[in-house]
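[1] Just a sequence and a predicted model for now, questions to come.
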Amino acid sequence: MDELAIDVRNLSKRYELYAKPQHRLMQMLFRGRRQFFGEFWPLRDISFEVKKGEAVGIVGRNGAGKSTLLQIIAGVLLPTQGEVTVRGRVAALLELGSGFNPEFTGRENAYLNGSILGLSRAEMDAAMPEIIRFAGIGEFFDQPVKHYSSGMMVRVAFAVQVQLNPDVLIVDEALAVGDALFQKRCYQRIRELRERGVAILFVSHDIESVRTFTDRALLLDKGRLAVAGPSSEVVLAYRKLLHDEENRAKQGEIAEHKAALQARAASVEVAPAVAGTGEEEPASIASETSVVSEAAERAMDQSHDGTKFEFGSLEAMITDVTVFDGQNEECTTFYTGDKIKIAVKFVIREDMDKLYVNLRIRNKEGIKMYSWGTFNQDAELIAHRRDGFIFWNQKFRAGEEHTVVFTMDACVLGENFYEVQASLIHQQSMNFADQAILHWMDEAAFFMIRARVDTHFFGGVCDLHMHANLLSDGRAELARGA
């Protein structure tokens, strides 16, 4: 128990929704003998623990209960049921700057905020140089906050919060505002706190940050704890949840379209002599109805093997992912600079075009090193108006098997263990955001990169192919491109 920083047990939160103002008064008068309100439960029976020095991410759709959970842990809200135990001082980065007085300067608001958080005047005097440096807003620090942008306000509020030397740090999308340099400083500061044994709760819609920044994660769905476990697995479950919801919405659209076509067909049968229709229209509509119906039924009936590392609507399926060397031999160990080939074999289950085969490569820390696929190649050809095969235009037929080979002529990755993720995507337009996942496979393959210490040694995650020159006259040599 001494190792626990946060202990949440059977936590639930209820809000009372009154249709009319007088119902609230009637509820008080009847002292609970009758209920004049509706119930809304943003949280239901949540239990989890966070140890000292552990970083735990929380993900979920909007309205899943993430912010409510953090506010209860921070002491802003009271739970309706259950218990929350937090050991030590809490710094909560929730709605940063919301309590600032717009007429006060940044410095005055910093002192006010520090006193609210329990810091003495002497502690704030000592911390003020670091707060000013960290906020990085220059002369605006002594200007009224009403002249600040939202990003400047967040900078000052964050700079004050992290001076608390907390035992528990709660972060709720606080880093979404601010430039890249400020975000870098924030993450660096959070890492320092974690190394000192501070427990961290981290909420973000940036699932890549959750995957790489946290040890474990929680997935909330409709107020309940849906999945808890290693961050990589929870992030995958979250992606699958979003995909399934999108798929159900599309199936609903198909069903509505089918019903509309059937209604049109029925109206033609009732009145076949409508001008300009002839006898061909019922057959045409019936044919379209049949195709849509079969597509809907296949979408509902399809299933895969249920492993936790893959999901998709499965109109096309990945059957194998293999890593080869430059001699086309299967291989799992390479050196920086080697040729590496990754072959993705897949089967088509429904006639289609606009297919996009994609790879992601992650190191063992979960950091995405590279993401690229056939559509990236297509887009480059189209943008530069170069001749070449456009994969996106290829038409595939049900039952066909194909293989796409991705080649790295000279691998630039540094020494590490790497995971290959593969996916088949229906790229509906030339907009990268307009996509539907047919099959996504995590841990599709693995390979190791080693370094030739005697001839090709460098530090970092990739080889930037630098070279060094000794310049006798710096300006002259640089001007000539040395």
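    Structure received.
[2] contacts, neighbours, all on C-alpha from now
    Will do.
[3] Which strands or helices does the helix or strand Leu424 falls within pack on?
    Secondary-structure element containing Leu424, defined by DSSP states H and E: strand 416-427. Counting contacts by 3 or more CA pairs under 8 Å, 6 or more residues apart in numbering; DSSP states H and E, the secondary-structure elements packed against strand 416-427 are strand 316-324, strand 355-363, strand 435-450.
[4] With Arg248 as the reference, name the closest of these.
    When the helices and strands packed on strand 416-427 are ranked by distance to Arg248, counting by CA to CA, first place goes to strand 435-450 at 12.3 Å.
[5] got a list of what Gly65 touches?
    Taking CA atoms under 8 Å, 6 or more residues apart in numbering as the contact definition, Gly65 lies against Pro42, Leu43, Leu220, Asp221, Lys222, Gly223.
[6] let me redo that: Glu54
    Arg194, Gly197, Val198, Ala199, Ile200, Thr214, Asp215.
[7] out of those residues, who has the most neighbours?
    In terms of neighbours by other CA atoms under 10 Å, the contacts of Glu54 top out with Ile200 at 30 neighbours.
[8] hold the first one in mind and look at this next one:
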Amino acid sequence: MDNIAISVEHVKKIYKLYDRNRDRLKDALGFSKKPLGKEHYALNDVSFQVGQGETVGIIGTNGSGKSTILKIITGVLNPTDGEVKVNGRISALLELGAGFNMEYTGIENIYLNGTMIGFTKEEIDEKLQDILDFADIGDFVNQPVKTYSSGMFVRLAFAVAINIEPEILIVDEALSVGDVFFQTKCYHKFEEFKKMGKTILFVSHDLGSIGKYCDRVVLLNKGVKLAEGKPKDMIDLYKRVMAESKMEDSPKKEDGHAAIEGVAWKESMILNPDKQEYGDKKAEIIDFGIFDATGKITNTVSKFEECVLKLKVQFHEDVLNPIFAFTIRDLKGTDLTGTNSLIEGLEPGLIEAGTTLTVSFRQKLPFQKGQYLLQLGCTGYNGDELEVHHRLYDICCIQVLSKKVTVGYFDLNSIVSCNEE
């Protein structure tokens, strides 16, 4: 155990789920001869170890048990079965509001949290200025935290967690609340911790950060550990799990098996349930998909890695030289880039009714890591008048992964040299 910071052995966490509150009460009072609730395994026989000085990420779909395992490691929850051993002083940032008294001021909460971790008032006094400088919330530190914005709250919470010199830092998705500059500062602190030989365990949906900062990754799915290993391998496996999960939700054949052959590409994508569309439907985008460098359908691509966007367009009427287009936006709705088949020099001629075309856009995305929105369209000219046949707005999200972060939305992929005169 000397070189192991965290050991998780065969951990289970079982919750009882009830259809009615009165059934829960009957079970609790022992009035029922048989259990009325159904057992739900939030975690089922999960085991892994984190070595001292390692940065380990935990990834998985929603409901896979990521936050539950962190809460068990930090002692917020008790496991139903199994054992967790921790070798070192933990500082944890699990969720917004955890460990803070909403009626206390920021200063009072700093002392409260420090005392709970085991510091004396004098020791907290020594660290106070570092905490205030890192949080950078000004005079609000003297106001009750219930008056804080979510961004201010997480700044203070992370400043406390990161500046009390923990041997083990545990972070859940809370960082996603902070602005990009604060997140950058936090990740710089991560790098400092790594160089100091500290242990970091964190959960994130930001696969770019997982790939960049983690030495190893644990992949959970539906409460079970699927695998652990190198970040790139686990991210690739996670993408396959996401695709397979979509397949499970796709239409079934009469024998009950998923109709894999003939399943629409979009059934393997993470789609926007609130899509917007319009057009005269002379031509209709009936399917689409993003394919990574290995040919797998995915919403996740790596920066500068070749990918292919495919559209399947069905024509209900004759259309002369239809134009196929895509646009990529940021989450605020700003158009960042896009192109269409006319710009790229493709003129398909007269497409007759009843025809289905597959259109492919092959490119490398130069975007910074983050999430973007995809728009698709099929238009055409009737004389000098542009007709919109079908447009899909914000139809799905594209997650871009990258270990390198430059300024702005795009990476210019500069080559820098330095020569002595």
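    Cool, got the structure. Just so it is clear, the model here is predicted, and its values are computed rather than measured.
[9] Please spell out the ChimeraX selection for the buried subset of the contacts of Gly65 of the first structure.
    Buried residues among the contacts of Gly65 of the first structure (16 or more other CA atoms under 10 Å), as a ChimeraX selection:
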select :42,43,220,221,222,223
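[10] Can you show me which of the contacts of Gly65 of the first structure carry over to the second structure?
    Comparing the contacts of Gly65 of the first structure with the second structure on both residues aligned by TM-score structural alignment, their matches' CA atoms under 8 Å, the contacts found in both are Pro42, Leu43, Leu220, Asp221, Lys222, Gly223.
[11] taking these one by one, which sit in strands?
    Assigned to strands by DSSP state E, the following of these qualify: Pro42, Leu43, Leu220, Asp221.
[12] Pipe those into CSV and attach distance to Val156 of the first structure per row.
    As requested, these are arranged in CSV below (distance: CA to CA, whole Å):
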residue, distance to Val156 of the first structure
Pro42, 31
Leu43, 32
Leu220, 31
Asp221, 33
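[13] from these, which is closest to Leu438 of the first structure?
    Minimum separation from Leu438 of the first structure among these (CA to CA) is found for Asp221, which lies at 23.2 Å.
[14] who touches that closest one in this structure?
    Each residue near Asp221 of the first structure by CA under 8 Å, 6+ apart is listed here: Gly60, Arg61, Ala64, Gly65.
[15] most neighbours, which of those residues?
    The most crowded member of the contacts of Asp221 of the first structure is Gly60, carrying 25 neighbours; neighbours defined as other CA under 10 Å.
[16] Might one say that it is in contact with Val203?
    No - look at Gly60 of the first structure against Val203 with CA atoms under 8 Å: they stay out of range, at 9.0 Å.
[17] Find the residues that touch each one of these two.
    When contacts are counted by CA under 8 Å, 6+ apart, Gly60 of the first structure and Val203 are jointly contacted by Lys66.
[18] coming back round to it: among the contacts of Glu54 of the first structure, which are in helices?
    Arg194 (DSSP state H).
[19] and which of the contacts of Glu54 of the first structure is nearest Gln71 of the first structure?
    Proximity to Gln71 of the first structure was ranked across the contacts of Glu54 of the first structure by CA to CA; first place goes to Ile200, at 14.2 Å.
[20] what lines up against the closest one once you look at the second structure?
    Across the two structures, Ile200 of the first structure finds its equivalent in Ile200 of the second structure, going by TM-score structural alignment.
[21] The helix or strand hosting Val160 of the second structure vs the first structure, mean deviation?
    Here Val160 of the second structure sits within helix 150-162, counting by DSSP H and E. Its match in the first structure and helix 150-162 of the second structure itself, once the structures are fitted together, sit a mean 0.9 Å apart by mean CA distance after the TM-score superposition for the first structure.
[22] tell me the secondary structure for the most centrally placed residue in the second structure?
    Nearest to the mean C-alpha position of the second structure, by CA atoms, centre = their mean, lies His205 at 2.0 Å. In terms of secondary structure, His205 of the second structure is coil; the call rests on DSSP: H, G, I helix; E, B strand; the rest coil.
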